[in-house]
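[1] predicted model, plus sequence, below.
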Amino acid sequence: MLVLISAILICAIESTIAACPHGFEINDGTCYFFSHGEETWFGAYESCKLFGSMLVEVNSADENIYLYNKTSTLGDSNSWWMGLTDKLVEGEYVWETSKHVLVVDEYTDWAVGEPNNHHDENCVKFAHSKGFLWQDTECDDEEHYICEKLDDSGEIVG
């Protein structure tokens, strides 16, 4: 009986570890990839797609806190793209992969005075200069990026 329980535990641990591909890390059942290099927002979006993932969509304060803690420790001056834009309709922010439109009572973590659309800013990042709060900025800027892994059904893992 002890051997069977041990085998079940080992399988459970291995499946948890194997849930994220190499280079991704798991947090609360979701796999995240934090880039080493920089891309434009569009390059970051395509890079995440190549990994079978998407630019991160922040769905809760807990997820944002995890991302804040992680990004603030990965480099002194790095900012990080997320999958939020208002490139189709100014002021209407949409998560690019899920096509979910942010509404007033949903979770956000905008820096003071953001979003401001200064110089046609249509893409959103965790901004180093704003204490890793959300900032709209030009999509052609080159920044680090965060991918969020999808499972085989196309749903977020976890």
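    Here it is on my side, so go on.

[2] C-alpha only now, for contacts and for neighbours.
    Fine.

[3] so where do the strands sit in the protein?
    Assigned by DSSP state E, the chain shows strands spanning 25-27, 30-34, 53-55, 80-85, 94-95, 123-127, 133-137, 144-149.

[4] check what contacts the second one and list those residues.
    Okay, so that is strand 30-34. 19-20, 23-26, 56, 144-150, 156-158 (Cα atoms under 8 Å, 6 or more residues apart in numbering).

[5] off-centre distance for it?
    Relative to its chain's centre, strand 30-34 lies at 7 Å (Cα atoms, centre = their mean, to the nearest Å).

[6] and what of the first one?
    Offset of strand 25-27 from its chain centre (Cα atoms, centre = their mean): 12 Å.

[7] what's in contact with that strand?
    Ala19, Cys20, Cys31, Tyr32, Phe33, Tyr66.

[8] pull out the buried positions in that strand.
    Residues of strand 25-27 classed as buried by neighbour count (16 or more other Cα atoms under 10 Å): Glu25, Ile26.

[9] among the contacts of strand 25-27, the buried ones, what's the PyMOL command?
    The PyMOL selection below is limited to those of these classed as buried (16+ other Cα under 10 Å):
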select buried, resi 19+20+31+32+33
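
[10] could the strands of the chain go into JSON lines alongside distance to Asp62?
    As requested, the strands of the chain are exported to JSON lines (distance: least, Cα to Cα, whole Å):
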{"stretch": "strand 25-27", "distance to Asp62": "10"}
{"stretch": "strand 30-34", "distance to Asp62": "12"}
{"stretch": "strand 53-55", "distance to Asp62": "18"}
{"stretch": "strand 80-85", "distance to Asp62": "16"}
{"stretch": "strand 94-95", "distance to Asp62": "18"}
{"stretch": "strand 123-127", "distance to Asp62": "15"}
{"stretch": "strand 133-137", "distance to Asp62": "14"}
{"stretch": "strand 144-149", "distance to Asp62": "15"}
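
[11] of all these, which lies closest to Asp109?
    strand 133-137 (5.7 Å; Cα to Cα).

[12] next one for the comparison:
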Amino acid sequence: MESLYNSQEKSTEILYTKPGNYHGRKPTGHAKDLGGMKEKERNDTPSDNVTAIIQEYTQLTTSFSGLNSDCSVLFKDGLRLKKSIEKISDLYSDLTWKYYSLYSARDKHCPIFNPSTQERTCYVCPEKWHLFNDRCYLFTSRIRDWYSSRDYCVSIGSQLVIIESEEEQKFLEEKVTTLGHHVAYWIGLNDQVTEGEFRWVDNTLLETKISFWVQQPSHYKGQSCVYLGSDLRSHGWFHSDCGEVKRWICEGPCTKFII
């Protein structure tokens, strides 16, 4: 009985013995862990904690600097993207305007002549010439006398303009106005054969119902040639000596094709 009591007492002594004081006995695994934790707590000083905090702060600062750099790159990329979008938007607007301009020009230069098939007849003029109906017109910027102007038009396969309708006259007046006020252009009308009897360069006689005189021809000796010009009131026809120098208007056929 006494031996049993002694055995229990020894066992209790082992359980309540402080870590590290094993009275000659080897510590168990659990006791080792507890001892290590206590030892670590004793070894952790405020200086160690500050060092750890500084290291963590340094890492966070480095990470923040990296993020800030990334944000700067993204911001610059965003600005470049914005500029690219603005350029594309401007280009789109320009192309849209050109598309509708070409669309309108198509109807002007290539009107539909067969609604059932939607076929179009295109009328094309050389560069710097202007289309009206199915004719092309060249408004020169140089000046010559009437005879040299006539010969120039013939040399390029055309003639000094012959005006055959009020619509054609209005077209010429509008075009001349855009090129400059008070500018005179020779047309293909003169009275070289018979004084006072005006004929076109194709020798057809001027019809009085298709005439647009601002200044009625006066009877004076010498040949008169007609030019398109303006006074303070309106555009129209004037006559002067054929030897004077002025600009001139050539008229010729356009190129036609079907699409």
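    Thanks, I have the structure now. Owing to the predicted nature of the structure, the values given are computational and were not obtained by experimental measurement.

[13] where does the TM-score land?
    Here the TM-score for the pair of chains, by TM-score structural alignment, normalised by the length of structure 1, is 0.77; 138 aligned residues with a Cα RMSD of 2.4 Å.

[14] before we move on, back to that, and of the strands of structure 1, who's closest to Lys70 of structure 1?
    Closest among those, using Cα to Cα: strand 30-34, at 8.8 Å.

[15] so which bit of structure 2 is the closest one matched to?
    Aligning strand 30-34 of structure 1 against structure 2 (TM-score structural alignment) gives residues 135-139.

[16] that stretch vs structure 1, mean deviation?
    Stretch 135-139 of structure 2 differs from its equivalent in structure 1 by a mean of 0.5 Å after superposition (mean Cα distance after the TM-score superposition for structure 1).

[17] what residue of structure 1 matches up with Val183 of structure 2?
    Using TM-score structural alignment, Val183 of structure 2 lines up with Asn78 in structure 1.

[18] who touches the residue lying closest to its match once chain neighbours are set aside in this structure?
    Nearest non-adjacent residue to Asn78 of structure 1, counting by Cα to Cα, 6 or more residues apart in numbering: His128, 5.9 Å away. Neighbour list for His128 of structure 1: Ser72, Asp76, Ser77, Asn78, Ser79 [criterion: Cα under 8 Å, 6+ apart].

[19] ok, these in structure 2: which stay?
    Counting by both residues aligned by TM-score structural alignment, their matches' Cα atoms under 8 Å, the contacts of His128 of structure 1 that remain in contact in structure 2 are Asp76, Ser77, Asn78, Ser79.

[20] roughly how far apart are the second one and Thr137 of structure 1?
    As defined by Cα to Cα, to the nearest Å, Ser77 of structure 1 lies at a distance of 16 Å from Thr137 of structure 1.

[21] these two - which one has more neighbours?
    Thr137 (23 against 9; other Cα atoms under 10 Å).

[22] which residues are in contact with the residue mapped onto that one from structure 2?
    Residue correspondence to structure 2 (TM-score structural alignment): Thr137 of structure 1 is matched to Ser240. By Cα under 8 Å, 6+ apart, Ser240 of structure 2 lies in contact with Ser224, Cys225, Val226, Tyr227.

[23] coming back round to it: corresponding residue for the residue nearest to Asn78 of structure 1 in structure 2?
    Under TM-score structural alignment, His128 of structure 1 pairs with Ser230 in structure 2.

[24] look up how far Val183 of structure 2 lies from that match.
    Between Ser230 of structure 2 and Val183 of structure 2 the computed distance is 8 Å (Cα to Cα).

[25] same check, this time on His235 of structure 2
    In this view, His235 of structure 2 and Val183 of structure 2 are 10 Å apart by Cα to Cα.

[26] and for these two, which residues touch both?
    The contact sets of His235 of structure 2 and Val183 overlap at Gly229 (Cα under 8 Å, 6+ apart).

[27] more neighbours: those two, which one.
    Higher neighbour count among His235 of structure 2 and Val183: His235, with 23 against 16, using other Cα under 10 Å.

[28] now the more buried one, nearest residue through space, not along the chain?
    Gly229 (5.6 Å).

[29] ok, that neighbour - contacts?
    Counting by Cα under 8 Å, 6+ apart, Gly229 of structure 2 makes contact with His182, Val183, Ala184, Tyr185, His235, Gly236, Trp237, Phe238.

[30] centroid residue for structure 1?
    In structure 1, the residue lying closest to the centroid (Cα atoms, centre = their mean) is Val56, at 2.2 Å.

[31] what do we get in structure 2 for it?
    So, by TM-score structural alignment, Val56 of structure 1 is matched to Val161.

[32] where is the longest helix in structure 1?
    helix 2-17 (DSSP state H).

[33] and for the nearest residue to Cys123 of structure 1 once chain neighbours are set aside, the neighbour number?
    Closest residue to Cys123 of structure 1 apart from its sequence neighbours, by Cα to Cα, 6+ apart: Thr85 at 4.5 Å. Counted with other Cα under 10 Å, the neighbours of Thr85 of structure 1 add up to 24.

[34] now do Ser7 of structure 2
    11.
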